[in-house]
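Student: Build me a model from this:
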Amino acid sequence: MSLVKAKLANLLARRRFGGRGLHPHALANLEALEGLDPALPIDACRFVVLDLETTGLDPEKDRVVSVGAVRLVEGRVRLGESFRELVNPGRDIPAVAVKVHGITPDKIAGARHGAQVFEDFLGFLGRDILVAHYANFDLHFINRVMLGRYGFSLQNLVLDTVLMCQAVVLASDPYGINRHQKACRLEALAKRFGIAAPERHTALGDALITAMIFQRMLARLEAVGGTRLKDLMRVAQVK
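Tutor: Alright, predicted model coming up:
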């Protein structure tokens, strides 16, 4: 979706939901696209890089168990501005998922439920541009909460580092063979850019790895003349 269409959809959402006594963070989210101009220099944009750990890979059946995010401003990761919280999924955590992220039922027994955690995350996110690896997966979980709690989906511009990888890192694949698809996995990109991954499969650890990968790919985009938000949207925007 182009930014023009997104802003039009946002205008309709504001007219429909703006007067419903929403939580302040949700109300503020309706203003997320205000002031966002495709001609902005990328260095003038603010980003929040997100990762979720879940009970599994089925977006319909599974639930979130951990949220992690870091902020990136003027091309730099602000380690002092991060979001990290365990989430009570309201269901069991399969053993196969525990083996991946190490989050056991006892660790989330006293944690808050997703709707409460995501409400606070909205406050952390503000109007910043959201960035994630395989962003549609994370966005599905966020929007399930947003739609159920507020009636509208997340209004922020969303970028996907996988799409960006395909556009600025990999060789052209004009026939759609996708033979390089595995090269866009988080581990492969971290290795390509020499990024250590000591906290792999923790939400905050993966968010930090994604943020550093995003930094490297922004540099590649800039090297070929992509210095404006519109250039970044062209290669990474979630449609």
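
Student: For the rest of this, base every contact and every neighbour count on C-alpha atoms.
Tutor: Noted.

Student: What is the top helix by length along the chain packed up against?
Tutor: When the chain is parsed with DSSP state H, its longest helix is helix 203-223. When contacts are defined as 3 or more CA pairs under 8 Å, 6 or more residues apart in numbering; DSSP states H and E, helix 203-223 packs onto strand 46-54, strand 64-73, strand 76-86, helix 161-168, helix 186-192.

Student: try 6 Å this time
Tutor: Contacts defined by 3 or more CA pairs under 6 Å, 6 or more residues apart in numbering; DSSP states H and E place helix 203-223 against strand 46-54, strand 64-73.

Student: Second input sequence below; structure requested for side-by-side comparison:
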Amino acid sequence: MSSSMWQTLRQWLGARQAAPLPPLPPPQRHELQQRLAQLQPFAQPGAQPLATQALVVFDLETTGLDRQRDSVLSIGAVRIQACGAQPGIALGHSFARVLKVPVPISPLGQLFHGLTQDDLSQGQDPRLALLELLEWGQDALWLAWHAWFDQAMLHRAAQQWLGKHAPSSRTGKMLLPLPGVCDLAQLLPALLGPCPTALQADMPNKTPVISGDHDLDAWLQALGLAHSARHDAVADAMATAELALIALAHAQAQGLQTWGQLASLASQRERERQQPGF
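Tutor: Below is the predicted model of the structure:
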């Protein structure tokens, strides 16, 4: 998505902060604290094999695009796991939660993400939903499209709703393990090059137009992946996961074997892209 589009969406959606939640009853609070204490640090890209490492691909729907003020409304995630010799999407094992957050939804925001105030009122307590997500993805590396945004929103929501229940160090530092998130919007162009838009069927001899390398819809179109339910968290996560499988196949074809190698390549290509005159 272009910077101008991000700015436009910020203006449309507006920042919406959630009000505090009511305290949990003591038994639920104690259980939450126990489960938080059992969370282990999340893995970072390293020697994990591309072919067998479990992945969580997730997407968030939010009240807007202000990482400091807006709130997470829903979470969608799917898993990629070893399936024979190649990784595949674990169908039937998706994660979908609408959060019961006390936050107003603007009419324009509702048009964008489709969630209503009634949807939120019937959602799950965000403390439990976020804990379940972290538990669900403990063994995996995490991926997202525009990970800088989803990671920031996920971490902020977890700190907001779970922070006071998490264990603390002797110095008072909160001990809440949170995943680092790999950005598929960087991995994909690092492996496949610039994103060409799909050729129209009636113009097969035309030169492809170069689209934004970090535009999810452009990549879906260019690679022939149709998704009509965009801006639904699970649907967006599924679309991103399908692109991730293509990226993994290209990475292995190029001789890469580990997630550390892939992350290093993506960082190198991103630095090159940002150099003047590139």
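
Student: ok, back up a step: angle of whichever helix or strand comes after the longest helix of structure 1 against helix 203-223?
Tutor: Using DSSP states H and E, the next helix or strand after helix 203-223 of structure 1 towards the C-terminus is helix 229-236. Using axes from the mean of the first three to the mean of the last three CA atoms, to 10 degrees, the inter-axis angle of helix 229-236 of structure 1 relative to helix 203-223 is 120 degrees.

Student: relative orientation of helix 229-236 of structure 1 and helix 161-168 in degrees?
Tutor: Angle, helix 229-236 of structure 1 to helix 161-168, by the same axes, to 10 degrees: 100 degrees.

Student: Helix 229-236 of structure 1 vs structure 2, average offset?
Tutor: Following superposition, helix 229-236 of structure 1 is found to deviate from structure 2 by 2.4 Å on average (mean CA distance after the TM-score superposition for structure 1).

Student: gap between that helix and the chain center?
Tutor: Helix 229-236 of structure 1 sits 16 Å away from the centroid of its parent chain (CA atoms, centre = their mean, to the nearest Å).

Student: which SS state does Leu130 of structure 1 fall under?
Tutor: strand (DSSP: H, G, I helix; E, B strand; the rest coil).

Student: Number of residues surrounding the equivalent of it over in structure 2?
Tutor: If you follow Leu130 of structure 1 across to structure 2 using TM-score structural alignment, you land on Trp142. When counting by other CA atoms under 10 Å, one arrives at 25 neighbours for Trp142 of structure 2.

Student: contacting residues around Trp142 of structure 2?
Tutor: With contact set as CA atoms under 6 Å, 6 or more residues apart in numbering, Trp142 of structure 2 has these partners: Leu55, Val56, Val57, Val181.

Student: Could you check which residue of structure 1 pairs with the first one?
Tutor: Mapped onto structure 1 by TM-score structural alignment, Leu55 of structure 2 lines up with Phe47.

Student: Count the neighbours of that match for me.
Tutor: Phe47 of structure 1 is flanked by 25 other residues according to other CA under 10 Å.

Student: State the distance from the match of Leu130 of structure 1 to Leu111 of structure 2.
Tutor: Trp142 of structure 2 sits 28 Å away from Leu111 of structure 2, going by CA to CA, to the nearest Å.

Student: Please apply the same query to Gln53 of structure 2.
Tutor: As judged by CA to CA, Gln53 of structure 2 and Leu111 of structure 2 stand 37 Å apart.

Student: what do you get for Arg127 of structure 2?
Tutor: From Arg127 of structure 2 to Leu111 of structure 2 the distance is 26 Å (CA to CA).

Student: Please apply the same query to Asp217 of structure 2.
Tutor: The gap separating Asp217 of structure 2 from Leu111 of structure 2 is 18 Å, by CA to CA.

Student: more neighbours, these two?
Tutor: Counting neighbours by other CA under 10 Å for Asp217 of structure 2 and for Leu111 shows that Asp217 has the greater number, 18 against 11.

Student: can you pull the contacts of the aligned partner of that one in structure 1?
Tutor: The alignment partner of Asp217 of structure 2 in structure 1, by TM-score structural alignment, is Glu187. If you count contacts by CA under 6 Å, 6+ apart, Glu187 of structure 1 has none.

Student: Relative to Thr210 of structure 1, how far out is Glu187 of structure 1?
Tutor: In this view, Glu187 of structure 1 and Thr210 of structure 1 are 10 Å apart by CA to CA.

Student: and Gln151 of structure 2, what helix or strand is that in?
Tutor: helix 147-162.

Student: Any chance you could list what contacts that helix?
Tutor: Everything outside helix 147-162 of structure 2 that qualifies as a contact, by CA under 6 Å, 6+ apart, is Arg67, Arg127, Val181, Asp183.

Student: can you count the residues close to the equivalent of the second one over in structure 1?
Tutor: When you say that, I think you mean Arg127 of structure 2. Using TM-score structural alignment, the partner of Arg127 of structure 2 in structure 1 is Ala115. Number of residues near Ala115 of structure 1 (other CA under 10 Å) recorded here: 17.
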